[in-house]
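S.K.: this one's structure only:
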């Protein structure tokens, strides 16, 4: 059972999402504004937040930023069709994924499971060699078992998507991955239109791990192809 905080001001959407998730065995707490949502975050202690962007008073973008300042809980944006600019800004503010409203219970369930899996270390593959638990890449130290990343000895606070993206890219230094490949491996999506998820996450990750995000040493762009890790 997943504890889900739904921050959404539309009563019809609140009712529909709550019913769909509760039918699937999840515990749901609802909040009709950003202010009450932040209060519920401390009281309810959810495993995941579903966040509408168009909220009365405090905007969903501000709510997302404030949550990210305090903790790295998975955040999925609920986006209305046509709100592409707000949705991209929401991703840049720290959200892990987005779902276009109205969304079926099956879609919500799939996106929630995909985000929550980013918090769990991958099971070892007994058929092949196991990578070392801790790896050093320049100033970065990556611990794949503890799911910790340090830079110059200081632990970095990464959102679930940022962490999984870094783990995936750093597992094959120098190999170029297309946005589509990253969508399928990190976000478990297959729709190419969601490539903005990749670009927004790369931008946020660079802001945390690079000395100069404008000239990245770790997550590098290969124009016309995608992204690669290093080589350093």
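M.R.: Yep, that arrived. No experiment lies behind these values; they were computed from the predicted model shown.
S.K.: for the rest of this, base every contact and every neighbour count on C-alpha atoms.
M.R.: Noted.
S.K.: show me the helices in this protein, by range?
M.R.: 11-23, 34-44, 60-70, 84-93, 105-117, 160-170, 179-182, 195-209 (DSSP state H).
S.K.: those: which one's closest to residue 224?
M.R.: Proximity to residue 224, assessed across the helices of the chain by C-alpha to C-alpha, is greatest for helix 179-182 (10.3 Å).
S.K.: centroid residue for the protein?
M.R.: residue 96 (2.2 Å; C-alpha atoms, centre = their mean).
S.K.: pretty sure that one sits against residue 159.
M.R.: Yes: between residue 96 and residue 159 there is a contact under C-alpha atoms under 8 Å: 7.3 Å.
S.K.: now list whatever residues contact both of the two.
M.R.: Residues touching both residue 96 and residue 159 (C-alpha atoms under 8 Å, 6 or more residues apart in numbering): residue 74.
S.K.: number of residues surrounding the closest residue to residue 228 other than its chain neighbours?
M.R.: The shortest distance from residue 228 to any non-neighbouring residue, by C-alpha to C-alpha, 6 or more residues apart in numbering, is to residue 176 (4.6 Å). The criterion is other C-alpha atoms under 10 Å. On that basis, residue 176 has 18 neighbouring residues.
S.K.: what do you get for residue 140?
M.R.: Here the count is done by other C-alpha under 10 Å, and residue 140 has 19 residues near it.
S.K.: distance check, it against residue 128.
M.R.: Spatial separation of residue 140 from residue 128 under the definition C-alpha to C-alpha, to the nearest Å is 25 Å.
S.K.: hold the first one in mind and look at this next one:
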């Protein structure tokens, strides 16, 4: 069926894969498994999964490398599964394009919550409740956001963004020149305020700027840092 949600669960521990599979199948999702990074990357490049749950530390190719290589080809939402002592690796995971993370030992209910949040954000209609009047295309100098097509362009070229990067840009664009604190962005864009790390916002802003900069330095410069406060989408007055 077209509306089936397909999720890839990647972990070298069969016990964890079985636990996640059981809870996610209760939600009606189709679950596939991979026990190492090489298998995960191969499957992720061949199949268009709706979400990937990816263990960070695995023998051979680890989760960061899998995500980095995947991001060269696809923007599939990725939730990284990490251990408590892997904070540095977790930040590295965000830098290569992870959308979210879950810390071991985790509650299966938390994982389901995060998966549902990612799926909601990656839906082509997920952002149409942001008030933009009747127009679903937002046009700024250097950046155009087509909400119906879930597409961002800069100077006529499409900018490939992950669901989280897209939502962050769209949220900033919903109120141009308004400054948002990192705490507010984490609460409103990530849709929770009790699990998050403020550096999550910083790393996503960094990646968003880097991607826009490939097409237009002016577009990248529109994502403005207000020191000591937060971030805003600054629209040129020209």
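M.R.: Cool, the structure landed. Predicted model, so just to flag it, every value in this text is computed and none were measured.
S.K.: for residue 232 of structure 1, which of the helices of structure 1 is the nearest?
M.R.: With respect to residue 232 of structure 1, and counting by C-alpha to C-alpha, the nearest of the helices of structure 1 is helix 160-170 at 11.2 Å.
S.K.: equivalent range in structure 2 for the closest one?
M.R.: Using TM-score structural alignment, helix 160-170 of structure 1 lines up with residues 163-173 of structure 2.
S.K.: still on that earlier bit, what does the residue nearest to the centre of structure 1 correspond to in structure 2?
M.R.: So residue 96 of structure 1 corresponds to residue 99, using TM-score structural alignment.
S.K.: number of nearby residues for the nearest residue to that match once chain neighbours are set aside?
M.R.: Nearest residue to residue 99 of structure 2, sequence neighbours excluded (C-alpha to C-alpha, 6+ apart): residue 78, at 5.4 Å. Counted with other C-alpha under 10 Å, the burial measure for residue 78 of structure 2 works out to 30 neighbours.
S.K.: go ahead and confirm residue 78 of structure 2 touches residue 55.
M.R.: No: at 10.2 Å, residue 78 of structure 2 does not count as touching residue 55 under the criterion of C-alpha under 8 Å.
S.K.: circling back: tell me which of the helices of structure 1 sits most buried.
M.R.: Burial among the helices of structure 1, expressed as mean neighbours by mean count of other C-alpha atoms under 10 Å, is greatest for helix 160-170, which shows a mean of 22.
S.K.: that one vs structure 2, average distance?
M.R.: Once the two structures are superposed, the average separation between helix 160-170 of structure 1 and the matching residues of structure 2 is 0.4 Å (mean C-alpha distance after the TM-score superposition for structure 1).
S.K.: and that helix, how far out from the chain middle?
M.R.: Distance of helix 160-170 of structure 1 from the chain centroid (C-alpha atoms, centre = their mean, to the nearest Å) equals 10 Å.
S.K.: other SSEs contacting it?
M.R.: helix 195-209, strand 226-229 (3 or more C-alpha pairs under 8 Å, 6 or more residues apart in numbering; DSSP states H and E).
S.K.: of all those, which one is nearest residue 118 of structure 1?
M.R.: Among these, helix 195-209 comes nearest to residue 118 of structure 1, with 13.7 Å by C-alpha to C-alpha.
S.K.: any idea which of the helices of structure 1 gets closest to residue 217 of structure 1?
M.R.: helix 195-209 (9.1 Å).
S.K.: Provide the contact partners of that closest one at residue level.
M.R.: 88, 91-92, 94, 96-97, 140, 151, 156, 158, 161-162, 166, 179-180, 182-183, 213, 216, 218-219.
S.K.: structure 2: matching residues for that helix?
M.R.: For helix 195-209 of structure 1, the matching stretch in structure 2 spans residues 198-212, with TM-score structural alignment as the criterion.
S.K.: chain center to the matching stretch, what's the gap?
M.R.: Between the centre of stretch 198-212 of structure 2 and the centre of its chain there are 11 Å (C-alpha atoms, centre = their mean).
S.K.: what's the average distance of it to structure 1?
M.R.: Plainly put, stretch 198-212 of structure 2 ends up 0.7 Å away from its match in structure 1 on average once the two are laid over each other (mean C-alpha distance after the TM-score superposition for structure 1).
S.K.: the closest residue to residue 158 of structure 1 other than its chain neighbours - how many residues pack around it?
M.R.: Counting by C-alpha to C-alpha, 6+ apart, the nearest residue to residue 158 of structure 1 once its immediate chain neighbours are dropped is residue 72, at 6.8 Å. Each residue near residue 72 of structure 1 was counted by other C-alpha under 10 Å, and the total is 17.
S.K.: after alignment, which residue of structure 2 pairs with residue 72 of structure 1?
M.R.: Under the alignment by TM-score structural alignment, residue 72 of structure 1 pairs with residue 75 in structure 2.
S.K.: dump the residue contacts of that match.
M.R.: Residue 75 of structure 2 makes contact with 160-163, according to C-alpha under 8 Å, 6+ apart.
S.K.: pick out the most distant pair among those residues.
M.R.: With distances taken as C-alpha to C-alpha, the most widely separated pair in the contacts of residue 75 of structure 2 is 160 and 163, at 9.7 Å.
S.K.: residue 17 of structure 2 maps to what in structure 1?
M.R.: Using TM-score structural alignment, the equivalent of residue 17 of structure 2 in structure 1 is residue 14.
S.K.: before we move on, back to that, what's the closest of the helices and strands packed on helix 160-170 of structure 1 to residue 108 of structure 1?
M.R.: If you check each of those against residue 108 of structure 1 by C-alpha to C-alpha, helix 195-209 wins as the nearest, at 16.6 Å.
S.K.: how much does the closest one deviate in direction from helix 84-93?
M.R.: Between the axis of helix 195-209 of structure 1 and that of helix 84-93 there is an angle of 30 degrees, by axes from the mean of the first three to the mean of the last three C-alpha atoms, to 10 degrees.
S.K.: where's the aligned residue in structure 1 for residue 188 of structure 2 relative to residue 178 of structure 1, distance?
M.R.: Across the two structures, residue 188 of structure 2 finds its equivalent in residue 185 of structure 1, going by TM-score structural alignment. Shown here: residue 185 of structure 1 relative to residue 178 of structure 1, a distance of 11 Å by C-alpha to C-alpha.
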